[in-house]
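A.B. asks: what follows is a predicted structure for the sequence shown.
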Amino acid sequence: MGVYNVHERLLPANQSEVGALIDTLASGTDKLWPKGGWPTMRLDRPLEVGAVGGHGPVRYTVAAYVPSQWVRFTFHGPRGFHGFHEYATFAVDQEHTLLRHTLAMDAHGPARLTWPLILRPFHDACLEDSLDRAELACTGTVARPAHWSRYVRLLRKLMR
């Protein structure tokens, strides 16, 4: 099963300011990865090609990294995830930047069920929370905060 999942937010900030958020991933000063009950993104060393880590059951390696612009993580877990997820910045003009998160993978075996039933709803909620953090970091506020669906709230309750 092919999966292509994109979340993006247009931010009123220049590309270097938005890109600097990517550079904080998995650090003690992470300004992009969501908090509040989401598994922490961890790497075995600072963000660089070859760093290994993940969040929750999702395991990956940093496959490519252009500081303040783009980072790609290739999956090696959970079983059945074959592909990548990445953050990238795209300058729209001097004062606006698009921050995009892309997940592209082939789901095999158990992932054909766990992705649509459990992991995708969590992923979507987590990524919208991440984009809220980016907006907060760039503007000091979030115009339209993300809200978890009833299904995500139910899944979170069941997982406790």
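C.D. replies: Cool, got the structure.
A.B. asks: all contacts plus neighbour counts: C-alpha atoms, from now on.
C.D. replies: Fine.
A.B. asks: chain center to the helix ranked longest in the chain: distance?
C.D. replies: In the chain, assigned by DSSP state H, the helix with the most residues is helix 120-139. Computed by CA atoms, centre = their mean, to the nearest Å, the chain-centroid distance of helix 120-139 equals 8 Å.
A.B. asks: comparison target, given below:
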Amino acid sequence: MSQLFKTLASSEDLVWLSENWPAIKFKNGLQFGSKGGHGHIRYTIIEMSDFDDIKFQFSKPKGFIGTPELQVLALSGKITE
């Protein structure tokens, strides 16, 4: 389980851009089928992969269609300028 994704929707969230968006919350925590969202946007967790990948299905507002996804991608330790 990714240490980064463990923080999603928590008070220590390191994933969600809460400076620019309402906080993300889930009724039953980070688990398949949990419903939640941010602000007036609502969705359900429809896929999870060892917390390296999480996919949602929009449910509200009307007209929102799609499956947004968050992924953690490994980066090399090498920094280039």
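C.D. replies: Sure, I can see it. No experiment lies behind these values; they were computed from the predicted model shown.
A.B. asks: and the longest helix of the first structure, what does it pack onto?
C.D. replies: Judged by 3 or more CA pairs under 8 Å, 6 or more residues apart in numbering; DSSP states H and E, the packing partners of helix 120-139 of the first structure are strand 2-11, helix 15-23, helix 150-159.
A.B. asks: of these, which stretch is the most buried?
C.D. replies: helix 15-23 (a mean of 22; mean count of other CA atoms under 10 Å).
A.B. asks: if we ignore the residues flanking it in sequence, what's nearest the most centrally placed residue in the first structure?
C.D. replies: For the first structure, the residue nearest the mean C-alpha position is Leu127 (5.1 Å; CA atoms, centre = their mean). Leaving out its chain neighbours, the residue that sits closest to Leu127 of the first structure by CA to CA, 6 or more residues apart in numbering is His7, at 6.8 Å.
A.B. asks: the one you found pairs with which position in the second structure?
C.D. replies: Alignment note (TM-score structural alignment): His7 of the first structure has no counterpart in the second structure.
A.B. asks: what of Ala91 of the first structure?
C.D. replies: Residue correspondence to the second structure (TM-score structural alignment): Ala91 of the first structure is matched to Ala74.
A.B. asks: list the contacts of its match.
C.D. replies: With CA atoms under 8 Å, 6 or more residues apart in numbering as the criterion, no residue contacts Ala74 of the second structure.
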